[in-house]
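>>> what follows is a predicted structure for the sequence shown.
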Amino acid sequence: MKYVFGDSISLISQEEGTVLVAFERGEERAFDFVVGADGVYSTVRRLAFGPHPEFVRHLGMSGVGFTTANYLGLERRGVLHSAPGQAAYVFSAGDAERMTVSLSFATDSPDIDLLDRDRQQEIARERLAGAGWEVPRLLHEMTAADDFLFSSACQVQLDRWSEGRVVLVGDAGYCAAPTSGMGTSQALIGAHSLARHLAGSPGDHTAAFHAYEEEVRPYVTENQKHGREAVAMFGG
């Protein structure tokens, strides 16, 4: 097995019995299959299935996450402050000196995920203006955080999870949104199912891909439903 770091796929070309993959920096290589497990904005999905807007469905909510000093003195507990279209959740677990912060707000596009950090922070301040409670201080702490993360609540919805010898796993194929709480579970269950069906159908990847999707899709459908319902409650 060979691991490659610091590179990215630039082209996928399928031929009978193989998949040719070109890389931005490395040489072209041939594979039996390509498994895209590279997240909501999957490069594999874009190259093999189509552009992101065809499959990424924004649910109307985005948020920032980071850690800061536990100035609230929380001890293995959390506090939620919310209003329609706004929410701040802070908790401490593991490290008593640190506090994890999640600030959520209504948005109209997942494209904010692709902006730079300065613009994302500016949008967070705009959308959380007047939120009250500890939010002004938390927004100040956000600027200094070295573990800043921005993410939108969105779902990936495709009619099929495979295209020839290319198949998708986890968020790349069926993100249920962070509000579902099932992202990691879906990825692990999906990967296990795919591997099991490939092992059980040697020489017939089409049957393996079909069995994988048939097994996992009902689970994904239910999780995506819960993800949408949680966002609807947030907006209420």
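Nice, thanks for sending it over.

>>> going forward, measure contacts and count neighbours with C-alpha atoms only.
Fine.

>>> quick one: the helices in the chain?
In chain order, the chain shows helices spanning 43-48, 117-127, 135-144, 171-174, 183-200, 205-235, with DSSP state H as the criterion.

>>> could you dump the ones you listed to TSV with mean neighbour count and distance to Gly36?
TSV is the format used below for the helices of the chain (neighbours: other Cα atoms under 10 Å; distance: least, Cα to Cα, whole Å):
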stretch	mean neighbour count	distance to Gly36
helix 43-48	21	5
helix 117-127	15	26
helix 135-144	16	32
helix 171-174	27	7
helix 183-200	17	11
helix 205-235	17	13
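
>>> state which strand of the protein is the longest.
In the chain, with assignment by DSSP state E, the single longest strand is strand 56-69.

>>> counting contacts, what elements does that one pack onto?
For strand 56-69, the elements it packs on are strand 98-106, helix 135-144, strand 149-156, helix 205-235, judged by 3 or more Cα pairs under 8 Å, 6 or more residues apart in numbering; DSSP states H and E.

>>> pasting the second one now:
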Amino acid sequence: MSTDRKRVLISGASIAGPALAYWLHRYGYETTIVERAPELRTGGQNVDVRGAGREVSRRMGIEDDIRAATTGEVGTRFVGRSGSVIAEFPAGTTDSGGATAELEILRGDLAQLLVSCTTNTTEYRFGDRITGIADNDGGAGDGVTVQFQHAPEERFDLVIAADGIGSSTRRLVFGDEPEIRSLGLETSYATIPRTDADDDWWRWYNAPGGRSVTLRPDPHGTIRATLSFVTDRTRERAGSERRSIEEQRRRLHEVFADAGWEAARVLEGIDTADDLYSESIGQVRAPRWSTGRVALVGDAAHCASPVSGMGTSLSLTGAYVLAGELAAHVDHRDAFRGYERIMRPYVAQAQQLPPGVPRVANPKSRLGIAAFGAAVRVASTPIIGRLGDRFFTPPADAIDLPDYAHLG
């Protein structure tokens, strides 16, 4: 690559990072992605590609590839302790509708697809991370000097943090300024063996004590399981409590031992699962997404939480808009301002969850579970179905997506 091209360092090789690299390359930037994991992390649960995010995938030319890698999930079923169906909601048939989107793909499969689109145009550095950032914006030798854990320090024109809700790159520059707001729900994810009794529905079971167990299909012959439970910590920093894998396994056994339905099977599965991951579900509320020559994108900027159904669409859309604004402006400050102006209203709507979510879907008492079951049963009926669909459909189209085609 020629040395007169602006050099951009992106931290994080999940969804937003590679998507941003794709668009920046189209606009003539030289891109490098640093990822602390030793190799691409291919694990993860189902993610939705909805609304504006789906339109971005079309403009990237990967919508058909996403469709080909779909999980095969046919909809959502709420079940009782015996497995009997309480209510069901078929998968959406539009760009945005339904608890199960028309385009469902595993996070890891989407990450692989995005990386494969950028491998020949972006330098990937796995097994390293940013440890220091000296932003000399406007000074002599304009640029950002970056220190790495392993590689020697290096200068870039811009640095973009795309390394998730707990972004260490963001912390280096913004400190604790962004609020990470816990939603009072802890969720653990793992891949477990599929059995003959499994089907292609997303099955959701509630147990007393604010606990839920879900099973979802994947295209690889296994099942993606989650164990969630309500906590009383609604204002602490999400994800602040870290446990070892063995500590988390013991904790899950303690919490879900008597939960019923498929809980025992899931607990047995997590004991040998190599991808068990736990998090305190939360949202990032950052008052600003840039300072100097450093900016945030994806969950590092505005995580709306997995319960929003909007994380992937926000990441794809934010990457598209950020790259487009950088291409449309000579001054990166103007570009960053344009990026926030366009994305802020979209993010605000995505973070505005339905009343009571996620606690309303994880009742603590048996009476609460019965009431929730009655509510979803009514919502699934043909007469009330439109209201139910609205409840499960996030605001995925709520943005006037700019057209930057003339720039690249």
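Everything's here; your move. Just so you know, these numbers come straight off a predicted model, no measurement behind them.

>>> where does the TM-score land?
TM-score for the superposed pair, counting by TM-score structural alignment, normalised by the length of the first structure: 0.90. Supporting figures: 233 aligned residues with a Cα RMSD of 2.0 Å.

>>> about what we covered before: next, the angle strand 149-156 makes with the longest strand of the first structure.
Angle between the axes of strand 56-69 of the first structure and strand 149-156 is 150 degrees (criterion: axes from the mean of the first three to the mean of the last three Cα atoms, to 10 degrees).

>>> quick one: buried residues of strand 56-69 of the first structure?
Buried residues in strand 56-69 of the first structure, defined by neighbour count with 16 or more other Cα atoms under 10 Å: 56-68.

>>> mean deviation, it versus the second structure?
Comparison of strand 56-69 of the first structure with the second structure after fitting gives an average deviation of 1.3 Å (mean Cα distance after the TM-score superposition for the first structure).

>>> can I get the buried residues of strand 56-69 of the first structure in a markdown table including distance to Trp161 of the first structure?
What follows is the buried residues of strand 56-69 of the first structure, written out as a markdown table (distance: Cα to Cα, whole Å):
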| residue | distance to Trp161 of the first structure |
| --- | --- |
| Val56 | 14 |
| Arg57 | 16 |
| His58 | 19 |
| Leu59 | 21 |
| Gly60 | 25 |
| Met61 | 25 |
| Ser62 | 26 |
| Gly63 | 28 |
| Val64 | 29 |
| Gly65 | 30 |
| Phe66 | 33 |
| Thr67 | 35 |
| Thr68 | 39 |
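
>>> which one among these gets closest to Ile12 of the first structure?
Set against Ile12 of the first structure, the nearest of these by Cα to Cα is Val56 (20.6 Å).

>>> list the contacts for the residue mapped onto that closest one from the second structure?
For Val56 of the first structure, the aligned position in the second structure is occupied by Ile180, per TM-score structural alignment. Neighbouring residues of Ile180 of the second structure by Cα atoms under 8 Å, 6 or more residues apart in numbering: 165, 236-238, 282-285.

>>> contact partners for the nearest residue to Ile180 of the second structure once chain neighbours are set aside?
In space, Ile180 of the second structure comes closest to Val284 once its chain neighbours are excluded; the distance is 4.6 Å by Cα to Cα, 6 or more residues apart in numbering. Counting by Cα under 8 Å, 6+ apart, Val284 of the second structure makes contact with 165, 178-181, 299-304.

>>> what's the answer for Ala361 of the second structure, then?
Applying Cα under 8 Å, 6+ apart, we find Ala361 of the second structure in contact with Phe372.

>>> give me the aligned partner of it over in the first structure.
Using TM-score structural alignment as the criterion, Ala361 of the second structure maps onto Phe234 of the first structure.

>>> so how far is Glu97 of the first structure from Thr67 of the first structure?
Between Thr67 of the first structure and Glu97 of the first structure the distance, using Cα to Cα, to the nearest Å, works out to 10 Å.

>>> actually, Val156 of the first structure.
Noted for Val156 of the first structure: a distance of 37 Å to Glu97 of the first structure, by Cα to Cα.

>>> the aligned residue in the second structure for Thr43 of the first structure and Leu322 of the second structure: what is the separation?
Thr43 of the first structure maps onto Ser168 in the second structure when the alignment is built from TM-score structural alignment. The span separating Ser168 of the second structure from Leu322 of the second structure equals 20 Å under the rule Cα to Cα.

>>> please apply the same query to Phe174 of the second structure.
From Phe174 of the second structure over to Leu322 of the second structure the distance is 19 Å, taken as Cα to Cα.

>>> returning to that earlier point: any chance of the contacts of Ile180 of the second structure in CSV with distance to Pro354 of the second structure as columns?
Formatted as CSV, the contacts of Ile180 of the second structure follow (distance: Cα to Cα, whole Å):
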residue, distance to Pro354 of the second structure
Ile165, 21
Glu236, 21
Arg237, 21
Ala238, 20
Gly282, 15
Gln283, 14
Val284, 17
Arg285, 17
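
>>> of those residues, buried ones?
Among the contacts of Ile180 of the second structure, those that count as buried by neighbour count (16+ other Cα under 10 Å) are 165, 236-238, 282-285.

>>> leaving out chain neighbours, which residue sits closest to the spatially most central residue of the second structure?
By Cα atoms, centre = their mean, the mean C-alpha position of the second structure lies nearest to Gly311, the distance being 4.0 Å. Nearest residue to Gly311 of the second structure, sequence neighbours excluded (Cα to Cα, 6+ apart): Ala304, at 6.1 Å.

>>> aligned counterpart of that neighbour in the first structure, please.
Aligned partner of Ala304 of the second structure by TM-score structural alignment: Ala176.

>>> pretty sure Gly183 is one of the things that match touches, is it not?
Yes. Counting by Cα atoms under 8 Å, a contact exists between Ala176 of the first structure and Gly183, whose distance comes to 6.6 Å.

>>> against Ala87 of the first structure, how distant is Ser102 of the first structure?
8 Å.

>>> please apply the same query to His52 of the first structure.
Noted for His52 of the first structure: a distance of 28 Å to Ala87 of the first structure, by Cα to Cα.

>>> in terms of neighbours, single out the busier of those two.
Comparing His52 of the first structure with Ala87 by other Cα atoms under 10 Å, the one with more neighbours is Ala87, at 20 against 16.

>>> which residues does the more buried one contact?
Under the criterion of Cα under 8 Å, 6+ apart, the contact partners of Ala87 of the first structure comprise 80-81, 103-105, 234.

>>> of all those, which comes closest to Gly36 of the first structure?
For Gly36 of the first structure, the closest of those turns out to be Ser104, at 28.6 Å, with distances computed as Cα to Cα.

>>> residue in the second structure matching the closest one?
Aligned against the second structure - with TM-score structural alignment as the criterion - Ser104 of the first structure pairs with Ser228.

>>> before we move on, what about Leu115 of the first structure?
Going residue by residue (TM-score structural alignment), Leu115 of the first structure aligns to Arg243.

>>> that match: neighbouring residues, count only.
11.
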